[in-house]
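Participant: this is a predicted model, with the sequence first.
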Amino acid sequence: MKLLLTAAGISNASIRNALVELLGKPIDEATALFIPTAIYGIPGGAQILQKVISGSLGDPFCQLGWKSLGLLELTALPSMKQELWVPMLQETDALLVGGGDCQYLCYWMQQSGLANLLPSLLQKMVYVGLSAGSMTMTRYGTTYGNHTLPAESKKSLDLMDFAIHPHLDHEWFPDNSMANLEKLAATLPVPSYLIDDQTAIKVTDGTVEVISEGNWKLVNP
């Protein structure tokens, strides 16, 4: 299983090099699918989505120079036969999962059937998460609550036995100070990685490595 769990995308050379290592080939020789679903759970999501795809907001993610880039919208998949979209995933080198609302993303990963397929897909494919797209793979997720999902809907898939708290000390997220995130991490029963936008968590077959040109901290329970 190969994952690159970022706070904000491919924000520096170290994270980019980690992505190339996981892919086993240059980015311009690799194919990617982008899942935008989580963004619809926050205000102005459609406009944010356009900027993320075009590369005009945040760090490079979709606009990394992929050989090809496709869009996979999870909310559409339950009404489609799997033979229309599963082969696309099986032939793709990287799955790019964008940020937004963890609970909304997790719900549609489960409803679409993608959650059940991920363990086998990730034997070959590289999973690249951004913010909520990273958090949903761990034991901790958040929600903006701008949806009508069942109250018992999970916020994360629990595939990784740790938590990620992204956007450490980011000006857009005033509550994400080191002190505040440390307090939050202390309430969780699993290790927590507090990471800024220059940091990512690389997972290779269970081995966890922090890739960073910024600030981060590991808080153990």
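Facilitator: Nice, I can see it.
Participant: for the rest of this, base every contact and every neighbour count on C-alpha atoms.
Facilitator: Fine.
Participant: now the helices for this structure?
Facilitator: Per DSSP state H, the chain carries helices over the ranges 13-23, 45-54, 82-90, 102-112, 114-121, 132-135, 178-185.
Participant: need the winner for burial among these.
Facilitator: Greatest average neighbour count among the helices of the chain goes to helix 132-135 (a mean of 31), per mean count of other Cα atoms under 10 Å.
Participant: residue 155: neighbour count?
Facilitator: Burial of residue 155, expressed as a neighbour count using other Cα atoms under 10 Å, amounts to 23.
Participant: about what we covered before: adding distance to residue 35, write the helices of the chain out as TSV.
Facilitator: Shown next, in TSV, are the helices of the chain (distance: least, Cα to Cα, whole Å):
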stretch	distance to residue 35
helix 13-23	18
helix 45-54	10
helix 82-90	11
helix 102-112	9
helix 114-121	11
helix 132-135	9
helix 178-185	27
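Participant: putting a second one here so we can go through both:
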Amino acid sequence: MRLLLTSAGITNPSIEDALVDLLGKPIAESNALFIPTAIYPFPGGAGAAWRAISGQGRSRLAELGWKSLGILELSVLPSIEEAAWVPTVREADALLVGGGDPLFLANWMRQSGVAGLLPKLRSEAVYVGVSAGAIAATSTFVETYTEPPRAADGPLKSEETVFATPEGDVRRTLVTGQGAGLVDFAVIPHFENPQHPDASPANAEIWASRIPAPTYAIDDDTAIKVTDGKVDVISEGRWQLFS
């Protein structure tokens, strides 16, 4: 399948053009499934999921004018027959994977069976990841947490690390997790975003040093487009590759 990994969704014409190119047809002729799973661990997650699905969230994704838009909630899939949902995933032109907690998302990608299904989808299908949705597509990723994450979500490694922010040094739990392995590089979203000081250039370098793969730090106006293994950076903003 093809991928478009973003920090904040379809934020500018260049990223939207890349999406249309990956789809091979207009968005208005494409069927999509939205995966809101990653947002639920956060306070107010249910409301945030509704806003994202209804096109009122921070990331422009669901409101692009899809021919049809369905909801795929990963946490319910283990409790229903695969025959009820696998054909729907196989038929979709795009899977829209929203942001939130990448460790929680990656865990449910595995438990639901979606992680194993994704590499088997037709080559024209497009995985569109936003923030955690982009992170979880990779093989190995790193994320920071103010509180230790749930052990049930399967962190590979946790360590206490000090990050520099405009308000001073802060201590975070730096967690290494296992993603779906759809690409052989890693992603750090929200690069140089003041609302995400952990993703400053200096702090992103700390993240990247823990990842055994090339790591792209991308801002909210940047996306990574993957077509048949070929990687292109689509940007109207700033990005950096840590190799």
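Facilitator: It's in. Since we're looking at a predicted model, the values are computed, not measured.
Participant: out of the helices of the first structure, which comes closest to residue 96 of the first structure?
Facilitator: helix 132-135 (8.1 Å; Cα to Cα).
Participant: quick one: contacts for residue 56 of the first structure?
Facilitator: For residue 56 of the first structure, no residue meets the contact criterion (Cα atoms under 8 Å, 6 or more residues apart in numbering).
Participant: try it again with 10 Å
Facilitator: Applying Cα atoms under 10 Å, 6 or more residues apart in numbering, we find residue 56 of the first structure in contact with 48, 50, 63.
Participant: residues touching the last one, list them.
Facilitator: In this case it means residue 63 of the first structure. Counting by Cα under 10 Å, 6+ apart, residue 63 of the first structure touches 10, 52-56, 69.
Participant: which one of those is nearest to residue 138 of the first structure?
Facilitator: Using Cα to Cα, residue 10 is the member of the contacts of residue 63 of the first structure that lies nearest residue 138 of the first structure, at 19.4 Å.
Participant: that closest one and residue 149 of the first structure, how far apart?
Facilitator: Distance, residue 10 of the first structure to residue 149 of the first structure, using Cα to Cα, to the nearest Å: 31 Å.
Participant: residue 129 of the first structure too?
Facilitator: Using Cα to Cα, residue 129 of the first structure is found at 22 Å from residue 149 of the first structure.
Participant: out of the two, which sits in the busier spot?
Facilitator: Ranked by neighbour count (other Cα under 10 Å), residue 129 of the first structure and residue 149 place residue 129 first, with 29 against 12.
Participant: and the strands in the first structure?
Facilitator: With DSSP state E as the criterion, the first structure has strands at 2-6, 31-35, 68-71, 94-97, 126-130, 163-165, 192-195, 199-204, 207-212, 216-219.
Participant: need the nearest residue in space to residue 222 of the second structure, chain neighbours excluded.
Facilitator: residue 235 (4.1 Å; Cα to Cα, 6 or more residues apart in numbering).
Participant: the aligned residue in the first structure for the one you found and residue 127 of the first structure, how far apart?
Facilitator: For residue 235 of the second structure, the aligned residue in the first structure is residue 212 (criterion: TM-score structural alignment). Separation of residue 212 of the first structure from residue 127 of the first structure (Cα to Cα) stands at 18 Å.
Participant: then residue 7 of the first structure?
Facilitator: As judged by Cα to Cα, residue 7 of the first structure and residue 127 of the first structure stand 14 Å apart.
Participant: what touches both of the two?
Facilitator: Between them, residue 7 of the first structure and residue 127 share the contacting residues 133-134, judged by Cα under 10 Å, 6+ apart.
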